[in-house]
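Visitor: no FASTA, just this:
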């Protein structure tokens, strides 16, 4: 996810006509898929969440988690990955392009987003990744899955959790999403991870307070990687390891 530039990267962006392709009302409010120029955008409760224009930071989320897992010491089996949030699909696409991952589980609570990938416009991006036999798409709330309420956790836990929920820890636009970034949410992440597993969290901006919260929750090796954007503060990926 990323915040849109105030006026777009240029006059063409600002002048592009927009079209609502679908709009749904669900338990978490309104979610819409919009086309503007050549981009597809997801809008939640009237607030821009993400689009198909870039995806560098969403891809980094998965790539950095794998690099950190290799540094710590990968498990003997193929590592199991859980991606929190399907979005426009960039994180899943990055994961499916890497043959070393084992099971790739993606949790998405918005049924509309799943539909837009399975039978809608976003399928042009994600169809191959969704068809990968390692991919498992779960329609559930992420915290429910972390606690094993949606589907039982794999034996021994996940080896990497890549979370791309809302706009990250400092600003959530959907009620309830901030619970994921609370001490209880971080405890659920730790419980779902295998010893030595990696937690990677996407954020619309670097968050020193969230880094401290990760340390206070018992994670080690906390660090942040940044991705420059056209305007404003950079996107960030916060990384941490569950001690073995």
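Guide: Yes, it's here. Keep in mind that this is a model prediction, so the values were computed, not measured.
Visitor: please make it C-alpha for all contacts and neighbour counts, starting now.
Guide: Fine.
Visitor: against residue 241, how distant is the closest residue to residue 13 other than its chain neighbours?
Guide: Counting by C-alpha to C-alpha, 6 or more residues apart in numbering, the nearest residue to residue 13 once its immediate chain neighbours are dropped is residue 37, at 7.0 Å. The spacing between residue 37 and residue 241, counted by C-alpha to C-alpha, to the nearest Å, is 40 Å.
Visitor: okay, pairing it with this:
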């Protein structure tokens, strides 16, 4: 078997740790310490984050979507495959080097999706962007941690606490959807979503879709009309 080769590393701004980009043949991995945040061979649940959210938005003209976390582009590519030509997708990525990886060593994984005219890259904190707008997005998709807690950096907790969820609710248009990816279940987060004024649905997904893999969780939280 081919060995893993570390291609690059990047420090997460603020109170985060170090991300490491590794490659083995045509396979890529992004690590944070001993945790593998994502792997280019496992994309099913990240793709479902976009497609399930879009199902909630059917019938909307020119929908606007915010994706928190660029990662390996799986959620973005899936969103672009189901959104109409007049949609707008903002991708908030905190780590500039991750954007460079997308245009450099992982360009084959991204398949040119960053050049889609519907896409805008926001280099900065998704939590700050959410707090700065009101009634702007039809969907907010969060895949910046391994679940509803600040794994990549502790300050990300503010995305998932009561104040953060109310900020996401206010940033959404009526009937908009907040979709959150997680590596596992969290009943307390489901309760927080409901307390923040969302109708919350929990969907269990396989890491690699119908081909199996680890069990992941997606919350689909809809703001009242």
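Guide: Structure received. Not measured: the values here are computed from a predicted model.
Visitor: tell me which of residue 37 and residue 241 of the first structure has more neighbours.
Guide: residue 241 (28 against 14; other C-alpha atoms under 10 Å).
Visitor: and the more buried one, what's its match in the second structure?
Guide: Applying TM-score structural alignment, one finds that residue 241 of the first structure aligns to residue 222 in the second structure.
Visitor: and the residue nearest to that match when sequence neighbours are not counted, how many neighbours?
Guide: Distances taken as C-alpha to C-alpha, 6+ apart place residue 177 nearest to residue 222 of the second structure, at 4.4 Å, with adjacent residues excluded. When counting by other C-alpha under 10 Å, one arrives at 30 neighbours for residue 177 of the second structure.
Visitor: mind checking the longest helix of the second structure?
Guide: Ranked by number of residues, the top helix in the second structure under DSSP state H is helix 44-56.
Visitor: comparing that one with the first structure, how large is the average distance?
Guide: Compared with the first structure after the fit, helix 44-56 of the second structure shows a mean deviation of 0.5 Å (mean C-alpha distance after the TM-score superposition for the first structure).
Visitor: now do the strands in the second structure.
Guide: Secondary structure of the second structure (DSSP state E): strands at 5-11, 18-24, 27-32, 35-39, 64-68, 88-93, 119-123, 137-142, 172-182, 198-206, 215-223.
Visitor: residue 182 of the second structure maps to what in the first structure?
Guide: The alignment partner of residue 182 of the second structure in the first structure, by TM-score structural alignment, is residue 203.
Visitor: pretty sure its match contacts residue 167?
Guide: Yes. Applying C-alpha atoms under 8 Å as the test, residue 203 of the first structure and residue 167 come out as touching, 5.9 Å apart.
Visitor: report the contact partners of the residue most central in space within the second structure.
Guide: The structure's the second structure has its C-alpha centroid closest to residue 143; by C-alpha atoms, centre = their mean the separation is 2.8 Å. Residue 143 of the second structure is in contact with 46, 67-69, 180-182, counting by C-alpha atoms under 8 Å, 6 or more residues apart in numbering.
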